[in-house]
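Enquirer: predicted model and sequence below, questions to follow.
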Amino acid sequence: MNAVIVAVFIMLVLSLLRVNVVLALIIGAIAGGLTGGLSLSKTIETFTAGLGNSAEVAVSYALLGGFAVAISKTGLPDAIVSFVLKLVGADGENKKKKYSKALILFIILLMSCFSQNLIPIHIAFIPILIPPLLKVLNELQIDRRLVASVTTFGLITPYMWLPTGFGDIFHEILQTNMAEAGLKISKADIPNAMFIPSMGMVAGLLIAVFFTYRKPREYNQSLQIALTNEKNHTFSKLGIIFALLAVISALIVQLLLDSMIFGALAGIVVIYLSGAIKLRESDALLTEGMKMMAFIGFVMLTASGFANVINETGHVQLLVEKSVRLIDGNQGLGAFLMLLVGLLVTMGIGSSFSTIPIIATIFVPLCSELGFSPMATIAIIGAAGALGDAGSPSSDSTLGPTSGLNADGNHNHIWDTCVPTFLHYNIPLIIFGWIAAMVL
């Protein structure tokens, strides 16, 4: 049995049974290592060695959580909530609520997309924006699975297609690894090659918005009212100004130093200087914020160890070799199986950026052997890398939305974020990725 399939299967089954994702990843990694011929001690050693690969990411998310709580003290989230509540109105007009629902979803979609390309802060905006909006979402009876789907779309599709921000990083990784595997391409060709797969994501979003989750859904509001009404949405213009300055400072430092850690630190320092946080209460507040994002950090660390074990077994290569025997020169079947391998790998390690180096060295010669054009090869590898980012329990594209939507305990990570995003994005992405491979 292939170690990749065993490890990912066990991890996913345990996650669906509501076993903690961190434990599911550890158990899956051990099962995969043993299946791949590693001893238990070697598996544990390899897993532990891989933890350091995501240490920077874990610290970044912890500080971003602290930054989010600091921002909340400036009154910016309260100003957003106050603005949205005015749009919703208290009269319960169905027409007004309908427009308000569309506006809120559009704002969340816009922020999600901007966080990847225009203002590359990734998921840092989620704990700032989403928790204060939970009361409004409940007021409008918006299905949070829809919000998760909208947010995940914005966290993935822009980097797949647009060559700026995180998209520039993704395209750079794709170009570099394909060149190392023997196929030199121009970065300018990547957006064109990834257009059709990106349309698969758009199709999934439209299905979620207009069909699957369009019906109203009610949530338990008792905990959430306490969360959002604690300060009765009080804020000052000076606080808002400092909040915006903090966000701008964090962005500038992040871009200049290429570090989310120091970007978040810069934003926190600006808020300190504003006086929104008193020194005597800062430790407790920042610790609270770090706790909010700590789960994501732990999952990312564990996923890095999981990926290290999978790489050590060498079974990704074996999986592809078995696929080649099944393909027997059939282009259509070859494209489908390569996309499927990409899905399995990314679902396990939770990172499309880390999947590309794993699969590119294998897929480039395989695509050449099957007669795929360079553009089709880009589409296959790019789509295979992105597959699984939606739906993976260990992906920040699913962990981020859950961190905001579950602030009141009404949103389950697996069943309300991972399953909906897996169904609405991975299935269309396989279909449209396959079409791109056939027509390019």
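Expert: Sure, I can see it.
Enquirer: hey, let's count contacts and neighbours off CA atoms from now on
Expert: Will do.
Enquirer: check contacts around residue 4.
Expert: Contacts for residue 4 (C-alpha atoms under 8 Å, 6 or more residues apart in numbering) come out as 32, 310, 315, 316, 319, 344, 345.
Enquirer: same check on residue 329?
Expert: residue 370.
Enquirer: right, and residue 65 touches residue 124 too?
Expert: Yes - in this structure, residue 65 is within contact of residue 124 by C-alpha atoms under 8 Å, at 7.5 Å.
Enquirer: here comes the other one, which I'd like you to weigh against the first:
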Amino acid sequence: MNAVIVGVLTMLVLSLLRTHVVMALLIGAMAAGLAGGLGLEGSIAAFNDGIGGGASVALSYALLGGFAVAISQSGLPHALADKVILMLGREHNPRRVELVKNLLLLMIMLVAISSQNVMPIHIAFIPLLIPPLLLVMSKMQLDRRLVACVLTFGLVTPYMFLPVGFGGIFLNEILLKNITTSGLDVTGISVIEAMGIPALGMLSGLLIAVFISYRGKRQYNVDQIAATEHAAIQYDGKRILLALLAIGVAFVTQLYTGSMVMGALLGFILFSVTGVVRWNESDDLLTDGMKMMAMIGFIMIAAGGFAQVLRETGEIATLVSSSVEIIGQNKALAAFLMLLVGLLITMGIGSSFSTIPIIASIYVPLAMELGFTPLAIVALVGTAAALGDAGSPASDSTLGPTSGLNVDGQHNHIWDTVVPTFVHYNLPLLAAGWVAAVIL
């Protein structure tokens, strides 16, 4: 069996069996390496070569965790909670609760979408915005799986549909560039038109999650949330203003330097020098925040090693080309298999941006030979790469939501983020991508 399939399936099965994701990634990497002929020593060497790639993101997450704890210390979470409680009213009228819940979800989605283009800070906003809202969500008994789906929709759909911000990089600099390099003239092709149907697939998944799957209530331990957020802390207007200023400094710094580390660091320093966080307490608070985000950081590091082992086996290209052998002249089957292989590769690597260069060189000539239109080829390759970003245990688009929703230990990464986003986005996206490839 192909080493990529062995590695990805091993990792996914172990994760679903509640094996820790880091362990699942490590065992999956060894399984892929052995199946790909690297041997144990070669597999370990490849894994070690790859883990350095996730170190920067892991450090960013650690410092963002400390920054999030400092925000909690300012009292901002409780100010937000009190504000929403006032909106809810004492009687907790069901209609008003539903209205406030929908407004909260809409705000979260708009911020997530903006993080890809208006403020291209990607997932950096999640550990800052979401933890302060957990107390509010629990009072409304809002299912966090729904919040995870809303966040992932906002993180993935904009870059695969709108050619601005991260979408400009994904669609113009990577997708169209690699398709052109592979021999197809894409002059005059509208990426918005090509990716419109796949984007509708993502939208349909979001609507199913909102109105069907997670419309019911789910209870969480409020005391556990309050303990995590230092509920005894009082707040006033000055502390709230300083907290908002620190968040703004962190966002602007990350925006202009491209470094989440510097943004979180300057934000935390501002809390310290203004007295919101006492200097003699800053060490403990920063340590608490790092502990809170440690799991996500280790997953990112392990994911880098896992992806490197898959590359070193040389069987990613083999997987792509072997699917070509069974296609024949069947366009419908060709589209489905190309999308399925793209799903497997992206779920293993954890990055749709890295999938396109791997598949375009083979998919584009094959699709041209089978008679797919240029518009259909753009949709096919773009969707094949985007598939697996939502629903991968090692993707930013799932790790980001978990980093914010699990600060109190009540949100499981696999069963509360990965599985819901896989079901609600990968399956509709697979179907929509197939339709786009066939009818465009």
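Expert: In hand now; what should we look at? Keep in mind the model is a prediction, meaning the values are calculated, not measured.
Enquirer: quick revisit: quick one: which of residue 65 and residue 124 of structure 1 has more around it?
Expert: residue 65 (28 against 22; other C-alpha atoms under 10 Å).
Enquirer: any idea how far that one is from residue 218 of structure 1?
Expert: 28 Å (C-alpha to C-alpha, to the nearest Å).
Enquirer: now residue 267 of structure 1
Expert: Taking C-alpha to C-alpha, one finds residue 267 of structure 1 at 36 Å from residue 218 of structure 1.
Enquirer: quick one: what helix or strand has the most centrally placed residue in structure 1 in it?
Expert: Residue closest to the average C-alpha location in structure 1 (C-alpha atoms, centre = their mean): residue 397, at 1.0 Å. Using DSSP states H and E, residue 397 of structure 1 maps to helix 396-405.
Enquirer: give me the mean deviation of the next helix or strand after that helix from structure 2.
Expert: Sequence-wise, the next helix or strand downstream of helix 396-405 of structure 1 (DSSP H and E) is helix 419-421. With mean C-alpha distance after the TM-score superposition for structure 1, helix 419-421 of structure 1 departs from structure 2 by a mean of 1.0 Å once superposed.
Enquirer: secondary structure class for the residue lying farthest from the centre of structure 1?
Expert: Of all residues in structure 1, residue 91 has its C-alpha farthest from the mean position, at 36.7 Å, by C-alpha atoms, centre = their mean. Using DSSP: H, G, I helix; E, B strand; the rest coil, the structure places residue 91 of structure 1 in coil.
Enquirer: that one matches what in structure 2?
Expert: Correspondence of residue 91 of structure 1 to structure 2, assessed by TM-score structural alignment: residue 91.
Enquirer: do you know how far that match is from residue 140 of structure 2?
Expert: 12 Å.
Enquirer: and if you look at residue 281 of structure 2?
Expert: 33 Å.
Enquirer: same question for residue 292 of structure 2.
Expert: Counting by C-alpha to C-alpha - residue 292 of structure 2 and residue 140 of structure 2 are separated by 24 Å.
Enquirer: residue 217 of structure 2 now?
Expert: Going from residue 217 of structure 2 to residue 140 of structure 2 by C-alpha to C-alpha gives 8 Å.
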